[in-house]
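Chemist: quick one, what's the 3D model for this:
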Amino acid sequence: MAVRVAVAGASGYAGGEALRLLLAHPEVEIGALTGNSNAGQKLGALQPHLLPLADRVLQETSPDVLAGHDVVFLALPHGQSAAVAEQLGPDVLVVDMGADFRLRNPADWEKFYGSPHAGTWPYGLPELPGGRAALEGSKRIAVPGCYPTAVSLALFPAYAAALAEPEAVIVAASGTSGAGKAAKPHLLGSEVMGSMSPYGVGGVHRHTPR
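Modeler: Okay, here's the model as predicted:
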C-alpha cells in the first residue's frame, strides 16, 4: 500500500527537492501540495523540472488540506512549522525541513531566531552513531541544516578513528539556493558570479549552536 505524502511549501527550493526525491520512490503517493504565497498557481510554473506534477495546483497551507496523509513534509520558512505541526495528529509522521525543532537549548533559539522555542525533535541524521535508533518509531523528525550536515558527516569518521583533534576549524562555502527564492540584490547572478562573500561572521550565524 502506497504511503500518502503531503508537502507544505512545495514552491520553494527545499520543497521542490523533496518532491524530486519522492517522485522516484515506488511506494509513495504524492498528495496535497501547498504554498501560501503561490496558492492557486500550477506547480509547473514554479518547479518546471517536476514534470509529472506540473498540472497540480498549489493550495493554502492549512490543517484541513494536510489532513489524511501518512507523512507531511514541512518546507516552510523558519518559525512557521511549529504552528502547523501542532495541528497535525500524533499518528502523522511530520518531517520539518526548517529550523523550528533543531535546537535543544531554548536560550540558543531565542538568541539566534528571536522568538519562543517550540521544542526539540529527533535529529534526522541516521548516518551518525545512534541516529537511526533515535528515529525509529518517532513521528516527528527535524532535518538538520546544510552546514551541520556537511560538517558532521565529514568529521565523524576522523573523530571515530582518533585521527583528528577535538577542536576543528571549518571553512565552508554555500551556494545561493540556501537563502531561498526571495529576490535579494546581493544574490543576483551578476553579483555572485565568480565571487565569494562572507556572511554571518563573528559567531552570529544561525547554524553556530548546532
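Chemist: when you work out contacts or count neighbours from here on, use the C-alpha atoms and nothing else.
Modeler: Noted.
Chemist: got the contact list for Val94?
Modeler: Val71, Val72, Phe73, Leu74, Ala85, Lys139, Arg140, Ile141 (C-alpha atoms under 8 Å, 6 or more residues apart in numbering).
Chemist: export those to a markdown table and tack on secondary structure and neighbour count?
Modeler: Shown next, in a markdown table, are the contacts of Val94 (DSSP: H, G, I helix; E, B strand; the rest coil; neighbours: other C-alpha atoms under 10 Å):
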| residue | secondary structure | neighbour count |
| --- | --- | --- |
| Val71 | strand | 23 |
| Val72 | strand | 25 |
| Phe73 | strand | 26 |
| Leu74 | strand | 28 |
| Ala85 | helix | 20 |
| Lys139 | coil | 16 |
| Arg140 | strand | 23 |
| Ile141 | strand | 22 |
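Chemist: now for the residues you listed, which pair is the farthest apart?
Modeler: Leu74 and Lys139 (13.3 Å; C-alpha to C-alpha).
Chemist: if we can go back for a sec, for Val65, state which of the contacts of Val94 is nearest.
Modeler: Val72 (10.8 Å).
Chemist: contacting residues around the closest one?
Modeler: Val5, Ala6, Val7, Ala8, Leu66, Val92, Leu93, Val94, Val95.
Chemist: following up with a second sequence; could you model it the same way so I can compare the two?
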Amino acid sequence: GSEVMGSMSPYGVGGGHRHTPEIVQNLSAVAGSRVSVSFTPTLAPMPRGILATCSAKAQPGVTAESVRAAYEKAFADEPFVHLLPEGQWPATASVYGSNGVQVQVALDESVGRIIAISAIDNLAKGTAGGAVQSMNIALGLPEELGLSTIGVAP
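Modeler: Modelled structure (predicted):
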C-alpha cells in the first residue's frame, strides 16, 4: 500500500520473525553444530523480492576460507541456489521472476561473525515455487521441471 512508498521499515525484530527457526536449522546443519542467528527483515517499497542479511557468531578457528568451503559443499548440488563469486553481492533484480536464490557469505574477523546475504523473489521462490519443487521430487520428476521459466506477471 501507499504506507510503504518512499519508506523502509524493519519487522520481526528481536528474533520474532517466523523464519528464524528455519534459518537456525539450516545454518546449524551447514556448520555441523548449533548456531544462533540474529535476523531482522526490512520492508522496502518494491512489489517483490527479499534481500536478507543474517549473521552468526563464528566458532573459534573458523576462517573465511572454511566458511566459503562449507557453503560451496552445502549448495553444490542445489540447482536453484547460486553461491556468487567472492566479492559479488546478491541483488533482488538478479532473481526477479525466478525460483533461484543468490547467496554470498563473508567472515567479519573484527567481530568474529559470519555474514550470510541472500536475495530471492518471494513471489516465485516462495510457497508456490517450493510446492512445485517438492511435488517434482515426490513424483520422481526432475527437480527443475516448470521452475526454470521466468514467472513475472505483471
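Chemist: can you give me the TM-score here?
Modeler: The TM-score (TM-score structural alignment, normalised by the length of the second structure) is 0.30; 88 aligned residues with a C-alpha RMSD of 5.4 Å.
Chemist: which residues belonging to the helix ranked longest in the first structure are considered buried?
Modeler: Looking across the first structure with DSSP state H, the single longest helix is helix 146-160. Going by neighbour count (16 or more other C-alpha atoms under 10 Å), the buried part of helix 146-160 of the first structure is Phe156.
Chemist: which other helices and strands contact it?
Modeler: The helices and strands touching helix 146-160 of the first structure, judged by 3 or more C-alpha pairs under 8 Å, 6 or more residues apart in numbering; DSSP states H and E, number zero.
Chemist: tell me if Gly129 of the second structure really is in a helix.
Modeler: Yes. Counting by DSSP: H, G, I helix; E, B strand; the rest coil, Gly129 of the second structure is part of a helix.
Chemist: how close does it sit to Thr20 of the second structure?
Modeler: 20 Å (C-alpha to C-alpha, to the nearest Å).
Chemist: cool, Pro10 of the second structure as well?
Modeler: Distance from Pro10 of the second structure to Thr20 of the second structure, by C-alpha to C-alpha: 14 Å.
Chemist: who's more crowded, the two?
Modeler: Thr20 (17 against 10; other C-alpha atoms under 10 Å).
Chemist: hmm, that one is touching Val37, no?
Modeler: Yes. Under the criterion of C-alpha atoms under 8 Å, Thr20 of the second structure makes contact with Val37 at 7.5 Å.
Chemist: from the contacts of Val94 of the first structure, which is closest to Ala154 of the first structure?
Modeler: Nearest to Ala154 of the first structure out of the contacts of Val94 of the first structure is Ile141 (C-alpha to C-alpha; 21.9 Å).
Chemist: any idea what sits nearest that closest one, other than its immediate chain neighbours?
Modeler: Among residues not flanking Ile141 of the first structure along the chain, Val95 sits closest, at 4.8 Å (C-alpha to C-alpha, 6 or more residues apart in numbering).
Chemist: who touches that neighbour in this structure?
Modeler: Counted by C-alpha under 8 Å, 6+ apart, Val95 of the first structure has contacts Val71, Val72, Phe73, Leu74, Arg140, Ile141, Ala142, Val143.
Chemist: can you add distance to Ser152 of the first structure and give those back as a markdown table?
Modeler: Listed next are these as a markdown table, based on distance: C-alpha to C-alpha, whole Å:
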| residue | distance to Ser152 of the first structure |
| --- | --- |
| Val71 | 26 |
| Val72 | 26 |
| Phe73 | 23 |
| Leu74 | 23 |
| Arg140 | 21 |
| Ile141 | 18 |
| Ala142 | 15 |
| Val143 | 13 |
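Chemist: what count of nearby residues applies to the residue nearest to Leu83 of the second structure when sequence neighbours are not counted?
Modeler: Nearest residue to Leu83 of the second structure, sequence neighbours excluded (C-alpha to C-alpha, 6+ apart): Val103, at 4.8 Å. Val103 of the second structure has 24 neighbouring residues, counting by other C-alpha under 10 Å.
Chemist: I appreciate the help and will end here.
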